[in-house]
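**Student:** all I have is the shape, not the residue letters:
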């Protein structure tokens, strides 16, 4: 696609959404299409969709709401860059006119910055998060963000810690090592489900220093050490468990991006691939796989997570039982 055609498509998206807003089809406070929905509806690239929403923000027609997404701006909250002239004389209009960017900057907090960044990542993916984008959503100067976060890496680290802090483990762990590990895994899966961008941003080889993630490690280590496992084995189990949950959850974000780029759901994409798969199966005489395709397979990521988690915990049982036997005191020989 050429630069001119990209510009034309971006303006087309802006004009269409603006018409919907001005016609009342999208009411104040109502969510507007996300970047992923825009890519599907108009067949544009993610960057074009992001640019269109940014322009609508500049025009004062939409705003970001942490935890919700991008919504139609209420009357009187429009940016000074909007091309429409507001009615004069109302208290709300006078208050809006007297509110300067500096005044907004003074009310800015680190928590607000992090919440706005999480809202962008939840709605559009972590690639859409930038210092400029967050500043636009908050209605402040970009440089004002640097009084609260050092840079984008610092912002991302704070985002990760904030979503972990929102789902703390209970004060008292359940009895038994397996129930403890099961709860850790399920809590992590729920967090990754709620914030699909999180799993790809976390690293097992270069772990980030997130204070609210370390209690998860402590829970696993303490539970396994209590059974007699040495800390090396306990930490290896922790890494294996975490990497399983994270590795499965990585598919959440990649699937959302693939659906946005192609406009096809997972089921629709598989249907489109079926003729090519059938051809390969026939050419290579993969008779067992052919039987599977005839039977069909109901792919469900939650079911896959559940199956794998139970098999992983089953595999840890032998290690735990061996450690228990080592700890069990020997009975003195009967004279």
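**Tutor:** In hand now; what should we look at? Note that the coordinates shown come from a computational prediction; the quantities given were computed from them, not determined experimentally. Residues are numbered from 1 along each chain as shown.
**Student:** please make it C-alpha for all contacts and neighbour counts, starting now.
**Tutor:** Noted.
**Student:** what count of nearby residues applies to the closest residue to residue 55 other than its chain neighbours?
**Tutor:** Ranked by CA to CA, 6 or more residues apart in numbering and with sequence neighbours excluded, the top spatial neighbour of residue 55 is residue 14, at 7.3 Å. Residues lying near residue 14 (other CA atoms under 10 Å) number 17.
**Student:** cool, residue 151 as well?
**Tutor:** Quick note: residue 151 (other CA under 10 Å) scores 13 neighbours.
**Student:** now do the contacts for it.
**Tutor:** Contacts here follow CA atoms under 8 Å, 6 or more residues apart in numbering; on that basis residue 151 touches residue 131.
**Student:** mind checking how far it is from residue 164?
**Tutor:** Distance of residue 151 to residue 164, computed by CA to CA, to the nearest Å: 20 Å.
**Student:** ok, residue 25 next?
**Tutor:** 37 Å.
**Student:** who's more crowded, the two?
**Tutor:** Set residue 25 next to residue 164 and count neighbours by other CA under 10 Å: residue 164 wins out with 22 against 12.
**Student:** also this one, for the comparison:
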């Protein structure tokens, strides 16, 4: 369903319905309610909203954020924003019901960060999802920093490594790196909250480290080398994964996947590369 163009009867009818971001949110909400946008359908990206409604990027972003907080849409990596399923839409504005426990608070916080990004994570936001007063969370979690640590430990516990590493050291390190990468791909915020210079004592994170260190307990590999290798692998995977969250945000903002963006920039890169002063860059592009 193409975006409604600025100046249509729909927009004229909503001209007095509040600030521009709310008018856009109302328009998209009406499309969802009428079935023009169904569960799983992509909603217009911020770039499409800017073009169709003639508003600033911040306005378009705020309109989508409003619908996310209402539980009508959610952010999906590499897909932008989509309409949530009917049963999910009915429960997502709060996650109400059931006893309040630390584990439940952590799981709701993880889903909030997964769907809306790290910037949306707050004690107040988690409480809103649960439908409870914000201060009630503090009986179970000391604060946002403590909640972040619990979230890290929980997601590392979701996918424990196999009981014993393979005898081949290279294969063991590859498996460990891929296991960590899978966690970062699933939870784009994780790399931003996982400490590097000041590691923290979290049981499930230590379990991953234990698996890697056990794989390197071989003759000729001293303790310093084992620690250095472990930290190098950990730092490399985490360093690459830091870009995942920003990539998801860029995709939601532009409405273009990474592949689509690269394709759109190909002609510009080629024009510069073949202009003369960049022969190595030109050869690289020709060989890819």
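**Tutor:** That came in fine, so what should we check first? Worth saying up front: this structure is predicted, and the values here are computed from it rather than measured.
**Student:** do you know how far the aligned residue in the second structure for the residue nearest to residue 55 of the first structure is from residue 39 of the second structure?
**Tutor:** Matched to the second structure by TM-score structural alignment, residue 14 of the first structure sits across from residue 25. Distance from residue 25 of the second structure to residue 39 of the second structure, counting by CA to CA: 17 Å.
**Student:** same check on residue 115 of the second structure?
**Tutor:** Distance from residue 115 of the second structure to residue 39 of the second structure, counting by CA to CA: 16 Å.
**Student:** same deal with residue 12 of the second structure?
**Tutor:** From residue 12 of the second structure to residue 39 of the second structure the distance is 27 Å (CA to CA).
**Student:** what does stretch 185-192 of the second structure rub up against?
**Tutor:** In contact with stretch 185-192 of the second structure (CA under 8 Å, 6+ apart) are residues 113-114, 117-118, 152, 183-184, 238-239, 241-242, 244-245, 248.
**Student:** where does it end up in the first structure?
**Tutor:** Stretch 185-192 of the second structure maps onto residues 193-200 of the first structure, going by TM-score structural alignment.
**Student:** other SSEs contacting the longest helix along the first structure?
**Tutor:** In the first structure, with assignment by DSSP state H, the single longest helix is helix 231-262. The contact analysis (3 or more CA pairs under 8 Å, 6 or more residues apart in numbering; DSSP states H and E) places helix 231-262 of the first structure against helix 35-42, helix 177-194, helix 198-201, helix 214-225, helix 301-327.
**Student:** can you tell me what part of the second structure it aligns to?
**Tutor:** Under the criterion TM-score structural alignment, helix 231-262 of the first structure matches residues 223-254.
**Student:** can I get the contacts of stretch 185-192 of the second structure in CSV with neighbour count and distance to residue 278 of the second structure?
**Tutor:** Below are the contacts of stretch 185-192 of the second structure laid out as CSV (neighbours: other CA atoms under 10 Å; distance: CA to CA, whole Å):
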residue, neighbour count, distance to residue 278 of the second structure
113, 21, 42
114, 22, 41
117, 19, 39
118, 19, 39
152, 22, 44
183, 17, 38
184, 23, 35
238, 21, 32
239, 13, 29
241, 23, 30
242, 17, 30
244, 20, 30
245, 22, 32
248, 20, 31
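**Student:** what stretch of the first structure does the helix or strand residue 155 of the second structure falls within fall on?
**Tutor:** Using DSSP states H and E, the element containing residue 155 of the second structure is helix 144-158. The aligned range for helix 144-158 of the second structure in the first structure is 152-166, by TM-score structural alignment.
**Student:** check which residues of the matching stretch are buried.
**Tutor:** Neighbour counts using 16 or more other CA atoms under 10 Å place 155-164 of stretch 152-166 of the first structure among the buried residues.
**Student:** go on, stretch 5-13 of the first structure?
**Tutor:** So for stretch 5-13 of the first structure, counting by 16+ other CA under 10 Å, buried means 9-11, 13.
**Student:** ditto for stretch 102-119 of the first structure
**Tutor:** Burial within stretch 102-119 of the first structure, assessed by neighbour count using 16+ other CA under 10 Å, is assigned to 105, 108, 113-119.
**Student:** just the residues you listed now: which is nearest residue 93 of the first structure?
**Tutor:** residue 105 (19.8 Å; CA to CA).
**Student:** and what about the nearest residue to that closest one once chain neighbours are set aside, helix, strand or coil?
**Tutor:** Closest residue to residue 105 of the first structure apart from its sequence neighbours, by CA to CA, 6+ apart: residue 140 at 5.8 Å. The three-state label given to residue 140 of the first structure by DSSP: H, G, I helix; E, B strand; the rest coil is coil.
**Student:** how about residue 74 of the second structure?
**Tutor:** strand.
**Student:** what's around it, how many residues?
**Tutor:** Neighbourhood size, residue 74 of the second structure [other CA under 10 Å]: 26.
**Student:** check the one 10 residues further on too.
**Tutor:** Around residue 84 of the second structure there are 22 other residues, counting by other CA under 10 Å.
**Student:** the helix or strand encompassing the match of residue 14 of the first structure vs the first structure, average offset?
**Tutor:** In this assignment (DSSP H and E), residue 25 of the second structure forms part of helix 20-34. By mean CA distance after the TM-score superposition for the first structure, the fitted helix 20-34 of the second structure averages 2.4 Å away from its aligned residues in the first structure.
**Student:** sorry, back to before: surely the residue nearest to residue 55 of the first structure touches residue 54?
**Tutor:** No - with contacts counted by CA atoms under 8 Å, residue 14 of the first structure stays clear of residue 54, the gap being 9.5 Å.
**Student:** how about the contacts made by the residue nearest to residue 94 of the second structure when sequence neighbours are not counted?
**Tutor:** Spatial nearest neighbour of residue 94 of the second structure, chain neighbours left out: residue 129 (3.4 Å); criterion: CA to CA, 6+ apart. Going by CA under 8 Å, 6+ apart, residue 129 of the second structure touches 92-96, 108.
**Student:** of these, which are reproduced in the first structure?
**Tutor:** On the basis of both residues aligned by TM-score structural alignment, their matches' CA atoms under 8 Å, what survives of the contacts of residue 129 of the second structure in the first structure is residue 108.
**Student:** farthest-apart pair in the contacts of residue 129 of the second structure, please.
**Tutor:** 93 and 108 (11.5 Å).
**Student:** on that earlier part again, could you say what helices and strands the helix holding residue 25 of the second structure packs with?
**Tutor:** helix 9-13, helix 57-69.
**Student:** for residue 206 of the second structure, which of those is the nearest?
**Tutor:** helix 57-69 (34.6 Å).
**Student:** list the buried residues for the closest one?
**Tutor:** So helix 57-69 of the second structure, judged by 16+ other CA under 10 Å, has buried residues 57, 59-69.
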